[in-house]
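Participant: Starting from these lines, generate the structure:
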Amino acid sequence: MNGLCSPFNRSPYELFARHAAHIRAIDPLLFSGQLSAHGARVRRFTGLLTELGAADPDSEAATLTYRAAYRQHWRLLPGAPDVLRDLRAAGLRLAVLTNYVREVQGQKLAHFGLDALVDAVLCVEDVPAAKPDARAYHAACAALNVTPAQAVMVGDSWEKDVQGARAAGLRAVWVSRAGLPAPEPGVPVVSRLADLPAALGLVPA
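Facilitator: Model (predicted):
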């Protein structure tokens, strides 16, 4: 082609970055209820494939292909069901607090049977504002009938799961799968979920 590169001749990293950019641009429409999860995916692939130079892209087919592959690659963190059972056996009430939509997160929880191991699931539609807004954590506390001082937020996002929760009056445990130390003192860190009961003081460290 006279030295010109096809728009599809891009590295996987470039494609991933462009795909992520389309997600960020469309998510506000999804979170506000203007698009369903499926509708957001179709719009995302319409934009991405058009950007890559596809003429009249079949975004519906691309969405279904992507979604099937995506579901096949869902993976639990090792030990997740056992840890949830242990925490419940210790008398703790458990909630999922997520910034994503129930249509998607509910499917994931049900797929792995985790929905039966938690007492409440709060998605972006269920809270006054998304993490790291304090109202998100307070809504989760209300769902569990505990005060913020009685609650512990566990998550892998330093900003949304640790900093936001602490600012809202909760304690927090950072899940650092890379084994990095906490950027601030006073925050327990685990790299494996199996270490969470010890970090919560439920078993000897």
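Participant: Only C-alpha atoms from now on, for both contacts and neighbour counts.
Facilitator: OK.
Participant: helices and strands around the helix or strand encompassing Pro81, which ones?
Facilitator: Using DSSP states H and E, Pro81 sits within helix 80-89. Applying 3 or more CA pairs under 8 Å, 6 or more residues apart in numbering; DSSP states H and E, we find helix 80-89 packed against helix 196-199.
Participant: Can you name the residues in contact with the helix holding Pro81?
Facilitator: Arg93, Leu94, Leu114, Leu117, Val118, Leu193, Ala194, Leu196, Pro197 (CA atoms under 8 Å, 6 or more residues apart in numbering).
Participant: Which residues belonging to it are considered buried?
Facilitator: Using 16 or more other CA atoms under 10 Å as the test for burial, helix 80-89 gives Pro81, Val83, Leu84, Leu87.
Participant: all helices of this structure, in order?
Facilitator: Listed in chain order, the helices of the chain (DSSP state H) span 12-31, 37-51, 59-72, 80-89, 102-112, 134-144, 164-167, 196-199.
Participant: Distance to Ala178 for those - can I get that in TSV?
Facilitator: Formatted as TSV, the helices of the chain follow (distance: least, CA to CA, whole Å):
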stretch	distance to Ala178
helix 12-31	21
helix 37-51	30
helix 59-72	23
helix 80-89	17
helix 102-112	23
helix 134-144	25
helix 164-167	21
helix 196-199	15
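Participant: Of all those, which one is nearest Val173?
Facilitator: helix 196-199 (7.6 Å; CA to CA).
Participant: So which other helices or strands are in contact with that closest one?
Facilitator: On a contact count with 3+ CA pairs under 8 Å, 6+ apart, helix 196-199 meets helix 80-89, strand 189-190.
Participant: List the contacts of it.
Facilitator: Val83, Asp86, Leu87, Val173, Pro188, Val189, Val190, Val203, Pro204, Ala205.
Participant: run this one through as well so I can compare:
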Amino acid sequence: MMTIKAVLFDLDQTLLDRTTSLKKFLNWQINFYQLVDSDLKNDFIQRFLVLDANGSVWKDRVYAQLIEEFQIMHHSTEILLQSYIQDFNKFCTPFDGVKTTIEALYENGYKLGLISNGKSPFQEHNFYALGLKQYFSSIIVSEAVGLRKPDPRIFHLACEQLKIYPQDAIFVGDNWEADIQGARSSGLQALYFQGGELQHQPQATEKNIINNFSDVLKVIQTLRSQQLESDED
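Facilitator: Below you'll find the model as predicted:
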């Protein structure tokens, strides 16, 4: 009998509201290091977001470009990058409903796991800052294991750590290719979270889409009930 026993999550723009967190961090960093005048602060932040490309560009390149464009002479790329690595986690902010949903899933007996593409231990520290570690039995960051979503091996590794079959797990993420297609091609079910910036416009027939994190438990329970009913027929 196939049923949902475990829920795995992406980190950035799924559990972590990365855009909000990044804006908070940059506001602090600009003030602390006196990077630009106050009238240029918003321009600096918006340009950072563009260069960052939703986290796909590492920050050494981002800062090097910003230093050139804003003619910052008193701080180097290395200093600002080190600040990003050390201080970003202090500003990590979850999406609304994340903590209560994770607690509810845990209390309802679901095993929980994290799979994040990114650098280690940077991503682990960002996750720990959310205060959810005690609920998770598997925490995987791509750099630490040498695998990246959508590679099926990283999904299967998480399932092995949780001691469940892939078909008994559902993955919640915001990236259509890495998270949703990656999970499905690995034998997991998938729930597409669009709480952040829309990266893919699904077809009208696409199911399992949520815009509010608080809907995660409700959708999973509905899917589980449908599976149980189907197995009984």
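Participant: Which among the contacts of helix 196-199 of the first structure count as buried?
Facilitator: Of the contacts of helix 196-199 of the first structure, these count as buried by 16+ other CA under 10 Å: Val83, Leu87, Val173, Pro188, Val189, Val190.
Participant: Could you find the closest non-adjacent residue to Ala168 of the first structure?
Facilitator: Ala134 (4.8 Å; CA to CA, 6 or more residues apart in numbering).
Participant: and the counterpart of that neighbour in the second structure, how far is that from Asp168 of the second structure?
Facilitator: Matched by TM-score structural alignment, Ala134 of the first structure corresponds to Pro152 in the second structure. Between Pro152 of the second structure and Asp168 of the second structure the distance is 15 Å, computed by CA to CA, to the nearest Å.
Participant: Tell me, how many residues neighbour the corresponding residue of the first structure for Lys163 of the second structure?
Facilitator: When the first structure is aligned by TM-score structural alignment, Lys163 of the second structure is paired with Asn145. Asn145 of the first structure has 12 neighbouring residues, counting by other CA atoms under 10 Å.
Participant: next one: His73 of the first structure
Facilitator: By other CA under 10 Å, the residues close to His73 of the first structure number 9.
Participant: Next up, the contacts around the nearest residue to Glu78 of the second structure once chain neighbours are set aside.
Facilitator: Nearest non-adjacent residue to Glu78 of the second structure, counting by CA to CA, 6+ apart: Asp60, 7.3 Å away. Asp60 of the second structure makes contact with Thr77, Glu78, Leu81, according to CA under 8 Å, 6+ apart.
Participant: Any chance of those residues in CSV with neighbour count and distance to Glu124 of the second structure as columns?
Facilitator: Shown next, in CSV, are the contacts of Asp60 of the second structure (neighbours: other CA atoms under 10 Å; distance: CA to CA, whole Å):
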residue, neighbour count, distance to Glu124 of the second structure
Thr77, 18, 23
Glu78, 13, 21
Leu81, 18, 17
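Participant: now these in CSV, with distance to His156 of the second structure?
Facilitator: What follows is the contacts of Asp60 of the second structure, written out as CSV (distance: CA to CA, whole Å):
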residue, distance to His156 of the second structure
Thr77, 38
Glu78, 36
Leu81, 33
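Participant: Distance-wise, check the residue most central in space within the first structure relative to Gly155 of the first structure.
Facilitator: The structure's the first structure has its C-alpha centroid closest to Thr98; by CA atoms, centre = their mean the separation is 5.9 Å. Distance from Thr98 of the first structure to Gly155 of the first structure, counting by CA to CA: 10 Å.
Participant: go on, Ala182 of the first structure?
Facilitator: Ala182 of the first structure is 12 Å from Gly155 of the first structure, by CA to CA.
Participant: now Leu144 of the first structure
Facilitator: Leu144 of the first structure is 17 Å from Gly155 of the first structure, by CA to CA.
Participant: now Arg85 of the first structure
Facilitator: For Arg85 of the first structure, the distance to Gly155 of the first structure equals 18 Å [CA to CA].
Participant: Since that was my last question, I'll sign off now.
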